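K.L.:
predicted model follows, preceded by the sequence.
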Amino acid sequence: MTLRDPAAPAADHPTLRPLTDAQLGLWLAHQMRPGDTDLHVLRAFRISGPLDRAALARALARVTYRHPALRSLHPGDGPDGPVRRVQPPSGTPCWHDLGTGSDRELAAFHRRPFDLETEPPVRAGISRPGHDGTTLAAFCFHHIAMDGVSAVVFCLDLADAYRAETSPDGVRATPAPATGRDRAPAPAQAPASRDGDDARSAAYWADRLAAPPPPLLPAPAGRVPPTGRPARVRELRRGAATVRVLRQTARAAGATPHMVLTAAYAAALGEVFGRDDVILGTPVSLRASGEADLVDCLVTLLPLRVQLAGRDRTALLRQVRERSLEAQRHRAVPAAALARAAGTAVLESPYQAVIDVRHEQPPALPLWGCVSEAVHVEPGSVQYPLDLEARIGDGSLRLVLRTDAATVPALQADAVLAAVGRLLPHPVPWRAAPPDSSGPTSPKGVPA
């Protein structure tokens, strides 16, 4: 990367930027559930080798310089409500002491609430070297500034900056600020055209979510829980053969593996809860050209209405494909507009089940001269009563179902995951062809 000195500030005073629709929804959710770890994104690594802690701290300063989202505050007192206040670079961020790097200390670091109005949405922590010579380094982000793709960008940028600080041939400078949303603005679109797009999207969702189906589950006692709901976690794994057939099925239908899994999940929910009409939440990326290197929250959740009655698997997958593409065309829509279309309160989602499908990309922090091993921490809470995460690798499919322990009985959770596994496209087991009775035989009548 082309690097330069982090001491040179991008601006000498804070700048105000509006929140995106997705960020506004997360800001409101945070006000109601400030301690919800399901709104936190954690990346943690056990590092062995000659780790230069001071160089790692300087590398983090360079990365926060490059990505304005990581040095932003999110106060609620903007001219029209909550805003993002981008702060000037302030040198090396504060690091938290993770003690011995135990699981308990990492979990406490993960659970610590963010104050979005007064602190940036990123925290760093580091432990003392253990008896085995390893050090735990952890980075916790609030979801308002981070999504899964951004977490990969952050780790790679941090590794590049650390190499620049430590390797003999490294360039001692800081990456230029990322492009994306902070690049020079494109020519303004005519207001009438934008208003027309908004009106068409509002009409689409009003039609799609009209007369919504009854909820899968009874409403919780509190309409908006003060904290994340305690999660019950179930997991199912399949091997390379299933992944191969999943991808073949998607290609044959002109669809994606995400769509195939969404169709199976919808059918499983309909089967377990006795419904022929369900609304799922499915994430869509809001990244545009030039934003691939940007750290920010550029993903939102959209409702996908799936009608199940009288549909075979082919017709169901075709419907999911068509409606997924329609939703993509109308993805720039405020959460409040979706709530109005579905007849729910502003802070209530118009769906009770969500699905997130990702291609497996193990977290990596390739620090120069060191070996890093990712450490996973289960959030312990869930935003939605039924939340299925599917991770697709070359050799495995991992399905993790997190359910609200207070409203989804354990037997129902097990039934949903089992039904998803049964409804996935499965490889046909190999069987030897039956012997041809007309072929030559041995003297005892056994085929030769």
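P.N.:
Perfect, I can see it now. Numbering: from 1, shown residues only.
K.L.:
from now on I want contacts and neighbour counts done on CA atoms only, so please keep to that.
P.N.:
Noted.
K.L.:
run through the strands of the stretch 51-200 of the chain in chain order.
P.N.:
72-73, 83-86, 95-97, 122-126, 135-142, 174-175 (DSSP state E, counting those that start in this stretch).
K.L.:
who touches the third one?
P.N.:
Pointing back at strand 95-97 there. Residues outside strand 95-97 that contact it (C-alpha atoms under 8 Å, 6 or more residues apart in numbering) are 57, 123-127.
K.L.:
ok, the longest one next?
P.N.:
Applying C-alpha under 8 Å, 6+ apart, the external contacts of strand 135-142 come out as 39-48, 98, 101, 106, 109-110, 114, 121-129.
K.L.:
generate a PyMOL selection restricted to the buried subset of these.
P.N.:
To isolate the buried members of the contacts of strand 135-142 in PyMOL, using 16 or more other C-alpha atoms under 10 Å:
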select buried, resi 39+40+41+42+43+44+45+46+47+48+98+101+106+109+110+114+121+122+123+124+125+126+127+129
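K.L.:
mind listing which of the contacts of strand 135-142 are in helices?
P.N.:
106, 109-110 (DSSP state H).
K.L.:
adding distance to D404 as columns, could you present those in TSV?
P.N.:
Converted to TSV, the ones in helices among the contacts of strand 135-142 look like this (distance: C-alpha to C-alpha, whole Å):
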residue	distance to D404
L106	23
F109	23
H110	20
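K.L.:
put this next to the first one:
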Amino acid sequence: MTDHATVRVQLASALEMQFWLGEQIDPASHAGWVLAQVRVDGPLDLPALDAALSAVARRQEALRTAYVFEHEQVVRKVLAEPVAEPLLRLGAGTGFEEAAATLLNADTFDLAAGRVYRAAVAPDAQGATVFLAVHHIAFDGLSQEVFATDLACAYARAVDDVATDLPVLERVEAAELTPAQHADLTTHWRTLLAGAADLPTPDGGPAPNQHELAVGGSAELRTTCPPTTSQAVRDQARRSACSPFAVLLAAYGRALAEITGGSDFCVGTPVATRSAGQEDELGCLINVLPVRMPELSAPGVVERVWGAVRESIMGSALPRYEIVRAVHTVAGGRMPVYQALFAFENWRRVEHSAGPVRMHTVPVPPVGAVAEVQLQVCELPDGTLKCIVQAPLTGSWPQRLPDLLRAFDSQLAEIAPSAPPHSFSSEAPA
């Protein structure tokens, strides 16, 4: 444990306990790690950036919290000062893959000491890219936007020779469920997922067990859909009176069914659990919910999927591990309840003025498999959709990832038909 003074000790949340346990199983697993990116356009002042990063870490409890096992429970200890290595200078033009190889390793993080992040900067002719290697226990997708906002504010103060200290945010604790609420939510999930099937593996191949998922590497493919596809998705969402998320999830569900022959399976999806007062807070403030795929081949699939999403969101206050415990009654080594994951990032990425430079976030792919197969779709500012599929190397999905991307592309064109066809191609990571 670090010698840094402890400000406060609290019981870890359910999600934090899951991440802590995953770290004990395999400290080198990429599944619990994030590599965030903030683009800086303009002449960068490195000492000012260093000071700004420290100011953000002092402001945000998530970046100065240790997680330890005491008295048979996992607790978080908020520290007075962050624990982190100095800002790392990378070579000019360093890209995401090279930065990930440098920053993401078992020595980067130490949850017991409160070392949950490491920052680096890679300059180039137009400015620089700031990389933040951060443990998922302290960071989710929306945290990247919060981080960029705070960093721009602190950097602007630093270059103006103003004290970089930002107001310290104390974590807002979510209200605990009452016994009656817990019972109602448990009943909701048992009813909703009764009889749901596992997703078959492609070609009837072997399914990785949970330990293999945690410790294995992953295969990855990417493709990009043009803005016309994004517009078609939005048009279909309006016709179906739902979110574009439901259109994309319906296409993914149909693609999974096409490849595996499966039906009545669930797809996991992360949803934000930020409550009032947490808008400016860093942390992993999400819950991963299973969405039971309805009948996927008949007309009206988008509306049915949207209905299934709403039913799952109604039970979102129950933590994932409680959902699993409520509905998964058969012992086994395979990932329970859902084996496929879907995530959609379409939030607005604000460009911040920070003294002489401009800052904005860059969508980043997952760096480790957290399901037997997973698809992430990011909507970029120009309207293109960046699609990334991943699967652990153990199992039969890696060989079928190109087929899955093609199936997703064709199913999306069928579900949202107003987009002109485009030439589909997949690519490995750069």
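P.N.:
Noted; the coordinates are in hand. Worth saying up front: this structure is predicted, and the values here are computed from it rather than measured.
K.L.:
tell me the secondary structure at Q10 of structure 2.
P.N.:
Following DSSP: H, G, I helix; E, B strand; the rest coil, Q10 of structure 2 is assigned to strand.
K.L.:
residue in structure 1 matching it?
P.N.:
Using TM-score structural alignment as the criterion, Q10 of structure 2 maps onto R17 of structure 1.
K.L.:
so what's its match up against?
P.N.:
Contacts for R17 of structure 1 were tallied using C-alpha under 8 Å, 6+ apart; they are 83-86.
K.L.:
the helices in structure 1, which residues?
P.N.:
21-32, 53-66, 103-111, 148-166, 191-208, 240-252, 257-273, 313-329, 335-342, 410-423.
K.L.:
nearest to S90 of structure 1, out of these?
P.N.:
Among these, the nearest to S90 of structure 1 by C-alpha to C-alpha is helix 53-66 (8.3 Å).
K.L.:
so that closest one aligns onto which residues of structure 2?
P.N.:
Using TM-score structural alignment, helix 53-66 of structure 1 pairs with 46-59 in structure 2.
K.L.:
ok, average deviation of the matching stretch from structure 1?
P.N.:
Compared with structure 1 after fitting, stretch 46-59 of structure 2 deviates on average by 1.8 Å (mean C-alpha distance after the TM-score superposition for structure 1).
K.L.:
identify the residues contacting that stretch?
P.N.:
With C-alpha under 8 Å, 6+ apart, stretch 46-59 of structure 2 has contacts from 63-64, 80-82, 87, 119, 147, 150-152, 154-155, 158-159, 164-169.
K.L.:
and these, which are buried?
P.N.:
Among the contacts of stretch 46-59 of structure 2, the ones that count as buried by 16+ other C-alpha under 10 Å are 63-64, 81-82, 87, 119, 147, 150-152, 154-155, 158-159, 164-166, 169.
K.L.:
mapped onto structure 2, which of the contacts of R17 of structure 1 hold?
P.N.:
Counting by both residues aligned by TM-score structural alignment, their matches' C-alpha atoms under 8 Å, structure 2 reproduces these contacts from the contacts of R17 of structure 1: 83-85.
K.L.:
distance from stretch 259-273 of structure 1 to structure 2 after superposition?
P.N.:
Here the mean offset of stretch 259-273 of structure 1 against structure 2 after fitting is 1.1 Å, by mean C-alpha distance after the TM-score superposition for structure 1.
K.L.:
which stretch of structure 2 lines up against that stretch?
P.N.:
Counting by TM-score structural alignment, stretch 259-273 of structure 1 lines up with residues 246-260 of structure 2.
K.L.:
ok, E85 of structure 2 - how many residues close by?
P.N.:
12 (other C-alpha atoms under 10 Å).
K.L.:
how about it, what's its partner in structure 1?
P.N.:
In structure 1, E85 of structure 2 lines up with C94, judged by TM-score structural alignment.
K.L.:
end-to-end on stretch 68-77 of structure 1?
P.N.:
Terminal residues of stretch 68-77 of structure 1 are spaced 20 Å apart (C-alpha to C-alpha, to the nearest Å).
K.L.:
likewise stretch 287-297 of structure 1?
P.N.:
Using C-alpha to C-alpha, one end of stretch 287-297 of structure 1 lies 9 Å from the other.
K.L.:
need the contact partners of it.
P.N.:
22-23, 67, 69-70, 143-147, 150-151, 153-154, 178-181, 298-299.
K.L.:
centre of the chain to it, how far?
P.N.:
Here the centre of stretch 287-297 of structure 1 is set off from its chain's centre by 14 Å, with C-alpha atoms, centre = their mean, to the nearest Å.
K.L.:
kindly report the same for stretch 278-290 of structure 1.
P.N.:
On C-alpha atoms, centre = their mean, the centre of stretch 278-290 of structure 1 falls 10 Å from that of its chain.
K.L.:
again, but for stretch 285-301 of structure 2
P.N.:
The answer for stretch 285-301 of structure 2 is 18 Å, by C-alpha atoms, centre = their mean.
K.L.:
cool, stretch 44-55 of structure 2 as well?
P.N.:
Put simply, stretch 44-55 of structure 2 sits 26 Å off its chain's centre (C-alpha atoms, centre = their mean).
K.L.:
list the buried residues of it.
P.N.:
44, 48-55.
K.L.:
about what we covered before: make a ChimeraX selection of the buried ones in the contacts of R17 of structure 1.
P.N.:
Remark: buried members of the contacts of R17 of structure 1, expressed as a ChimeraX selection using 16+ other C-alpha under 10 Å:
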select :83,84,85,86
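K.L.:
save the contacts of R17 of structure 1 as a markdown table, and put in distance to A336 of structure 1 too.
P.N.:
Output for those, formatted as a markdown table (distance: C-alpha to C-alpha, whole Å):
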| residue | distance to A336 of structure 1 |
| --- | --- |
| V83 | 17 |
| R84 | 19 |
| R85 | 23 |
| V86 | 25 |
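K.L.:
L308 of structure 1 maps to what in structure 2?
P.N.:
Aligned partner of L308 of structure 1 by TM-score structural alignment: E295.
K.L.:
what sits against its match?
P.N.:
Residues in contact with E295 of structure 2, defined by C-alpha under 8 Å, 6+ apart, are 263-264, 301, 304.
K.L.:
map F139 of structure 2 onto structure 1.
P.N.:
In structure 1, F139 of structure 2 lands on M146 (TM-score structural alignment).
K.L.:
excluding its backbone neighbours, what's nearest L35 of structure 2?
P.N.:
Closest residue to L35 of structure 2 apart from its sequence neighbours, by C-alpha to C-alpha, 6 or more residues apart in numbering: A133 at 4.5 Å.
K.L.:
what separates the residue lying farthest from the centre of structure 2 from D382 of structure 2, distance-wise?
P.N.:
Largest separation from the mean C-alpha position in structure 2: D161, at 35.6 Å (C-alpha atoms, centre = their mean). Using C-alpha to C-alpha, D161 of structure 2 is found at 36 Å from D382 of structure 2.
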